[in-house]
Every structure is written in structure tokens, then in C-alpha cells.
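J.: only geometry, no sequence info:
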């Protein structure tokens, strides 16, 4: 019996922030995968090693977590005032689909660096900061990456430390320009028009059947709830949530209810095919606690505590796009995030997450009674882990 040989495709394996992914130039993909559709989805699933009923990604490049089951496509941009188009696919681990509904803020850092590595952007200076203007094609937004270069190449080593990443590296500053939803309807930043909504939920999920939530779309759609209202204190690490099937099912049920209220889905069943967005997170006032590295975080070290779930599991640190939403909500008086951070007016916030802390800023304005966010800024790091070719069976896509 004859079997189809493997094909090899140029690829680069990169870390960006607290995530990892397989990066491709659009022109390097097989012809039928250069356009959206089933072939591209099947290719990325096979590259990552999904769907994997064992949940290990042994036969692929994925790491069996939401932070490491990602693929990215970059190409030269045809849009005015942009250098590259960046498309991101979140590959499900144990089911056969790729979610294209949102962005990965962490890999946005690597997108800027990869644009230079791959020759899609030619640094105009040999030493200093190269500005890469990125069109985030999933959500139709501009991201500006300020990438350090030395001798005309990306500088990857440095002394900037990022909680959730073991080793220091060179700092890359990201600007998310106008990160809120562009919808023309009233309350695009807040899909319901409210800073705080009261969700009707089954009493089996939340005693009393009511749950306060801030529903916001900045960087990524996200549902913020108070930790205390769902029985947590905001210091939880991954094991406390991810080892509890009942807790995970409860969070998914609450996420589905929030997605319905935000208008992102019209039927609860649609949540199964929209696992990447919206996210759900819980917030709390600062308290002293120990994070996953063993480091002690004092209450005065942070403004609030945030724990967020991604693809149905508690994230080990914080998604970059969720950090944009945290900064935005923290800057707007009255949101649950702002209240957890002390209820004061602020342009930046340092929050605690399971791996440590992160500082992020946002510029917000209020016009005609409506809030909008003009810019969010954060620092991350990125580096190439491996480059060459990824191989997949020729009949897998």
C-alpha cells in the first residue's frame, strides 16, 4: 500500500510574550492554503498536532495549552501606512477547528520581530528602534511594534524581565491603536452600553442567580466578574481551577451567558465553535500571595489581581489582548476592574496574575457620554526558538 510522502514548509517557531507559535510567510504556504478555508485550517491543525484526544500534542509542534497552540501568517501589507498584515489562528487542542475570531497580544510582539527576520520589513536604521506598523487582519486593527535592532538585525537578547517567561530578553514596546470595537452602534467599547451589567444566571452557578459583570471589547472581547461573587479570592493558580472539571464547566457556562449578552453569539451552542472569544476573567483587591514561581507578591506591589481563562483553562500568566482590556477598564471609573483597583482615575495599572505582575497603560476619552480608548501600551519580549521547515503528511490538508 502506498502512502503519501511528507511535505516541508518553511516555518519559524517563535516565542512572543508568554506564548509560542509557528510563524509562516503567506507566500511560503502551499497554494491552496494561501486563502482562508478548510485546507488552511487542516494544515494548521496538523502542524500543531490537533485534534489530539490525548491532549498532549505529541505528534505536532503544539504544547497542549492555549498559549502554545497557535499559528501565524504574515505578508507584506497592501494597506496604506502599514508594513505587514498579521493573521492569527488559535488551534483547538482536542477538537477539529481553528478559531480566527480574535488576536493574540503576546504573539503580536513576535509578529513585529518576525516581519524583520523574514525580510518583510527592511530596518531603516542599523542600530536603534525599528517601528513596524502591523495590520491585525483578524480584528481589523493597527498595532505598532517598536523592535530593537543591532547591526540591522533584530536584537533578541537583553535584560527586560517578563513574569511568566524564564529568561530576560530585549524589550519590545507594543502600541494597540484604537483597540475597541469599530461598530457604529452606541456603546461599541461596552457592547451593552453599560459599565456594569447584572447577568441572569442559573442559581446552580451563582447563588441568587445574579452576577455583576463588566462586558468590554478592547483588544479582545472579555467578561470581567468579581472573584468574591463566584467564590474565589483572585490569588488562585492554575491547579486550583484547571484540576477542577466542575469549576471549568461553570466558567464555560458563565462565558456563554456573557457572550450572548455581548451579542457575539445568538445560540449557546455557538460557544463551542468560538472558544477563543470572549474571554472570562475574575478580579479582586490586592492581597499578599505567592505566585507560580514561588515569588511573594505583596499587596502594595499591585493595584489589583486578575485571573483569566483562555480556551477553557486558567491562563498561566495573562493574555496580551486581555491586558489591553484590563488597562482600558481600569482607566474608566465605575467598571468592576476600576473598582477592584481602588476606584481612582488612572492611565496605567499594575496587576497581579498567576505568574507575577504586569504593567500596562491605556488612554481613554469620554465624548457625549460615551467612553472610547485611543491607545493601549505594554512591553513584552520575543525571540526565535527554531527556524527551517515544518513537515506534515502531504494528504493531511
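T.: In hand now; what should we look at? Model, not experiment: these values are computed from the prediction. Residues are numbered from 1 along each chain as shown.
J.: make it CA atoms for all contacts and neighbour counts henceforth
T.: Will do.
J.: Residue 273 contacts residue 99, doesn't it?
T.: Yes: Residue 273 is in contact with residue 99 according to CA atoms under 8 Å; the separation is 7.4 Å.
J.: ok, these two, which is more surrounded?
T.: residue 99 (19 against 16; other CA atoms under 10 Å).
J.: Which residue comes closest to that one once chain neighbours are left out?
T.: residue 90 (5.1 Å; CA to CA, 6 or more residues apart in numbering).
J.: Give me the three-state assignment for that neighbour.
T.: strand (DSSP: H, G, I helix; E, B strand; the rest coil).
J.: From residue 372, how far off is it?
T.: Distance, residue 90 to residue 372, by CA to CA, to the nearest Å: 27 Å.
J.: Likewise for residue 276?
T.: Separation of residue 276 from residue 372 (CA to CA): 23 Å.
J.: if you count what's nearby, which of those two comes out ahead?
T.: Taking neighbours as other CA under 10 Å, residue 276 and residue 372 compare with residue 276 leading, 26 against 22.
J.: Tell me who's in contact with the closest residue to that one other than its chain neighbours.
T.: Leaving aside its sequence neighbours, residue 276 sits nearest to residue 311 (CA to CA, 6+ apart; 5.6 Å). With contacts defined as CA atoms under 8 Å, 6 or more residues apart in numbering, residue 311 is in contact with 66, 92, 275, 276.
J.: now swap in residue 218 and tell me
T.: 179, 180, 181, 189, 321, 324, 325, 328, 373 are the contacts of residue 218 under CA under 8 Å, 6+ apart.
J.: So which of these belong to helices?
T.: 321, 324, 325, 328 (DSSP state H).
J.: Highest neighbour count among these?
T.: Most crowded among these, counting by other CA under 10 Å, is residue 328 at 35 neighbours.
J.: now that one: how far from residue 317?
T.: For residue 328 relative to residue 317 (CA to CA), the value is 18 Å.
J.: Same question for residue 357.
T.: As judged by CA to CA, residue 357 and residue 317 stand 9 Å apart.
J.: and for those two, which residues touch both?
T.: With CA under 8 Å, 6+ apart, residue 357 and residue 317 have common neighbours residue 163.
J.: So if I had to pick from these two, which one is more boxed in?
T.: Set side by side, residue 357 and residue 317 show more neighbours around residue 317, with 28 against 22, by other CA under 10 Å.
J.: Does anything pack onto the longest helix seen in the chain? Which helices or strands?
T.: Longest helix in the chain, counting residues (DSSP H): helix 245-262. The contact analysis (3 or more CA pairs under 8 Å, 6 or more residues apart in numbering; DSSP states H and E) places helix 245-262 against helix 238-242, strand 279-284.
J.: Alongside the first one, take a look at this:
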């Protein structure tokens, strides 16, 4: 029996923040995959190695975690005042689908460097030494991200001394501004920044109870609950959650009912086909704990503790988009995030997560009773891990 040989596609494997993903220029994809649809999804799943009933993604570029089962498509932007369009695909590990419903804040840090290194930025804008500002259109959610990329000797600087908890080695700092990060009508985010109209809701979750919840659209739709209300302290590491099937089922139930309350889905069953959004997180007041690296995070070093789940598992650090949601919610007095941080007005918070700490800033204002956020700011790092071609069977899509 004859078999179709493999094809090769130009690709770059990059780390951005605490995530990794396979980056493509849309123009380099096979013609059938240059447009949204089944062919594109099938191609990306085969690249990553999904769906994999073994949950390992051995036959692909994925590494069997939500942080590493990611793909990015970059194209020249046709929008005024933007350099590139950035489309993010979260590939399910064990199910046959790609979730296009949200952004990846961590990989956002790699988009600017990728755009510069792959010819999307006019050479005249790239200094011999200095910084290039790359304006990115985040196509999943229809938002602008401004990336400040360091340049040394006319090329993207990747090495440096910026340390990011959750990443083993230091690298160059990439500053990101997430402009107007709260969802608006027409976005795939359910509407206003607080879709229920409340800073805190009573969320009824069958089998769990009625939980106080802050449900926010900023960065990515996120459901925040208090750690103590579900039997946790906020100091938990991955094994405390991910090794407990009952806990994972509880969080998925919270996520599903929160998604419906936020208007993201019409039926609870839809949540299983929308794994990337919304996120669910739990918050607590500062406490001292030992991070996954073994270092001590002191209560006095943070404003609050946050643990968040991604694709059904506790994240090893913090999703970048969820960090935007944390910073935004912290800036609005009265949310559960703000109260865990001590309440009052604030423009930045440092929160503790399983790998350490992260600082994120946000500027929130209230007008006519409605809260809006002009931008959220944080720093990440990015690095090319490998570049060349990725290969997949020619009949995989």
C-alpha cells in the first residue's frame, strides 16, 4: 500500500513567557491551511501531535501540557497603525480540536521578536542598538498589544539578565502593553468587562454550592473565587490539584457554570468544546509558601496569592492573559481579587503563583458607573528555541 510522504513547512519553535509554541507565517502554510477551517485545524493538530489518547503528544511538537500545546500564525496586518496580525490556536491534547476563543499572553511576548526576525518590520525602523515598538493586532479577541523589543547590533536581543519565575534561565526583557484589554460588544468575550453587571456574584454550582465569584472579561474571560470557599489556602502547587480527579472535576464544573453565567456559552455541555476560555482561578490573602523551584515566597513579598487552571489543569505559573485579568480586577475596588490584595485603589499588584511571583499593572477608571481599563502592563521574555521546517504526513490535512 502506497503512503503519502511527509511535507515540510517553515516554522519556528519559540518560548514566550512561561509557554512554548510553534510559530508560522501564514504565507508559508499549504494553501488549504492559509484560511480558517478544518484543513488548518487538522494541520496544526498533526504538528503538535494531537489528538493523543495517551496524553503525551510523543508524535508531535507538543509537550503534553496546556503551556506547550500551542500554535501561532503571523501575517502582515492590513489594519491601520498595526504591524502584524497574531492568531493563537490552543491545541487540545487528547481531543480533536483547536480552540481559537482567546489569546495567549505569554506567547504574546514572542510575537514582536518573531515579527522583527521574519521580515514583517521595515528595516529602516530597526536601530543598530535600542528598542523597536511593534504594534500587534491580536486577531482572536480583536485587541491591540504593543511590544517593546530590545535590539543589539541590529538584531533582536534574546539574552539578558531579566528573570521570570517559571522560566529556568534569564533572558532579555520584553515589555508588553495590552491596550483596552476588557472585552467589548462584538468580541468573543461575552460583552462588558463585568458581563453580569456585578463586581461579585453569587454563582450557583451544582454539587459545589453557591460561591462568591468575580467574573471579568479582561485579557481573557476569567472566573475568580475565594480559595477558602473551596477548601484551599492559595499556596497549593500543581500536584495538590492535578493529582486529584475530584478537584479537577469541581473546577471544570465551576468553569462551565461560570461560562454560562458570563454569556460565553448557551448550554453547559458547550464548555467541553471550549477548553481555553474562560479560565478559573482562586485567590487568597498573602501567606508564606515554598514555590515549585524550592525557593521561599514570603507573605510580605506579595499582595495576594492566585492559582489558575488552564485546559483542565493547574498552571505551573500564570497564564499571561490571566495575569492581565488579575491586574485589571485588582485595580477595581470591591472585586474578590482587589479584596484579597487588601482593598482600595491600586495600579499594580505582585501576586504569588506556584512558580514564584509576578507583577502586573493596570489603569482602571469608572465613568457613569461603568469600569473601563485603558491598558495593562507587564514584562516577559522570549527566545527562539529552534527554527527550520516542521514535517507532517502530506495527507494529514
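T.: Good, I have the coordinates. Owing to the predicted nature of the structure, the values given are computational and were not obtained by experimental measurement.
J.: where does the TM-score land?
T.: Overlay of the two chains. TM-score (TM-score structural alignment, normalised by the length of structure 1): 0.98; 393 aligned residues with a CA RMSD of 1.1 Å.
J.: per the alignment, residue 152 of structure 2 corresponds to what in structure 1?
T.: Aligned against structure 1 by TM-score structural alignment, residue 152 of structure 2 finds its counterpart in residue 150.
J.: Quick check: closest non-adjacent residue to its match.
T.: residue 127 (4.6 Å).
J.: what about the residue mapped onto the one you found from structure 2, neighbour count?
T.: Using TM-score structural alignment, the partner of residue 127 of structure 1 in structure 2 is residue 129. Neighbours of residue 129 of structure 2 under the rule other CA under 10 Å: 14.
J.: check contacts around residue 129 of structure 2.
T.: 150, 151, 152, 153, 154.
J.: rerun that using 7 Å as the cut-off
T.: Applying CA atoms under 7 Å, 6 or more residues apart in numbering to residue 129 of structure 2 gives the contacts 151, 152, 153, 154.
J.: you'd agree the first one is in a helix?
T.: No: secondary structure assignment places residue 151 of structure 2 outside any helix; it is strand (three-state DSSP).
J.: any idea how far it lies from residue 302 of structure 2?
T.: From residue 151 of structure 2 to residue 302 of structure 2 the distance is 32 Å (CA to CA).
J.: How about the third one?
T.: Residue 153 of structure 2 sits at a distance of 37 Å from residue 302 of structure 2 (criterion: CA to CA).
J.: Please say which of the two ends up with more neighbours.
T.: Higher neighbour count among residue 153 of structure 2 and residue 302: residue 302, with 22 against 11, using other CA under 10 Å.
J.: Surely the more buried one is in contact with residue 353?
T.: No: in this structure residue 302 of structure 2 lies outside contact range of residue 353 using CA atoms under 7 Å: 9.9 Å.
J.: Overlap in contacts, these two.
T.: By CA under 7 Å, 6+ apart, no residue touches both residue 302 of structure 2 and residue 353.
J.: most tightly surrounded among the helices and strands packed on helix 245-262 of structure 1?
T.: Of all those, strand 279-284 has the most neighbours on average by mean count of other CA atoms under 10 Å, namely a mean of 26.
J.: ok, average deviation of it from structure 2?
T.: Superposed on structure 2, strand 279-284 of structure 1 shows a mean distance to its aligned partners of 0.1 Å (mean CA distance after the TM-score superposition for structure 1).
J.: who does that strand touch, helix- and strand-wise?
T.: strand 220-226, strand 304-310, helix 336-340 (3 or more CA pairs under 7 Å, 6 or more residues apart in numbering; DSSP states H and E).
J.: what's the angle between it and helix 245-262?
T.: Interaxial angle, strand 279-284 of structure 1 versus helix 245-262 (axes from the mean of the first three to the mean of the last three CA atoms, to 10 degrees): 110 degrees.
J.: now strand 279-284 of structure 1 and strand 220-226, what's the angle there?
T.: 30 degrees.
J.: could you point out which element follows strand 279-284 of structure 1?
T.: strand 289-290 (DSSP states H and E).
J.: on average, how far is that next one from the matching bit in structure 2?
T.: Looks like 0.4 Å for strand 289-290 of structure 1 (mean CA distance after the TM-score superposition for structure 1).
J.: which residue ranges form the helices in structure 2?
T.: 38-48, 105-117, 238-242, 245-261, 320-330, 336-340.
J.: Now render these as a markdown table, adding distance to residue 60 of structure 2.
T.: Output for these, formatted as a markdown table (distance: least, CA to CA, whole Å):
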| stretch | distance to residue 60 of structure 2 |
| --- | --- |
| helix 38-48 | 4 |
| helix 105-117 | 19 |
| helix 238-242 | 23 |
| helix 245-261 | 26 |
| helix 320-330 | 24 |
| helix 336-340 | 38 |
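J.: For burial, what's the neighbour tally of the closest residue in space to residue 68 of structure 2 that isn't next to it in sequence?
T.: Spatial nearest neighbour of residue 68 of structure 2, excluding adjacent residues (CA to CA, 6+ apart): residue 20 at 4.8 Å. When neighbours are counted by other CA under 10 Å, residue 20 of structure 2 registers 27.
J.: Ok, residue 3 of structure 1 next?
T.: For residue 3 of structure 1, using other CA under 10 Å, the count is 8.
J.: what's the answer for residue 327 of structure 2, then?
T.: Neighbour tally, residue 327 of structure 2, other CA under 10 Å: 31.
J.: Contact partners for it?
T.: 348, 349, 360, 361, 362.
J.: go with 10 Å
T.: By CA atoms under 10 Å, 6 or more residues apart in numbering, the contact set of residue 327 of structure 2 is 218-219, 321, 337-338, 346-351, 359-364, 375-378.
J.: re the thing from before, redo the ones in helices among the contacts of residue 218 of structure 1 as TSV? Include distance to residue 79 of structure 1.
T.: TSV is the format used below for those (distance: CA to CA, whole Å):
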residue	distance to residue 79 of structure 1
321	23
324	24
325	26
328	27
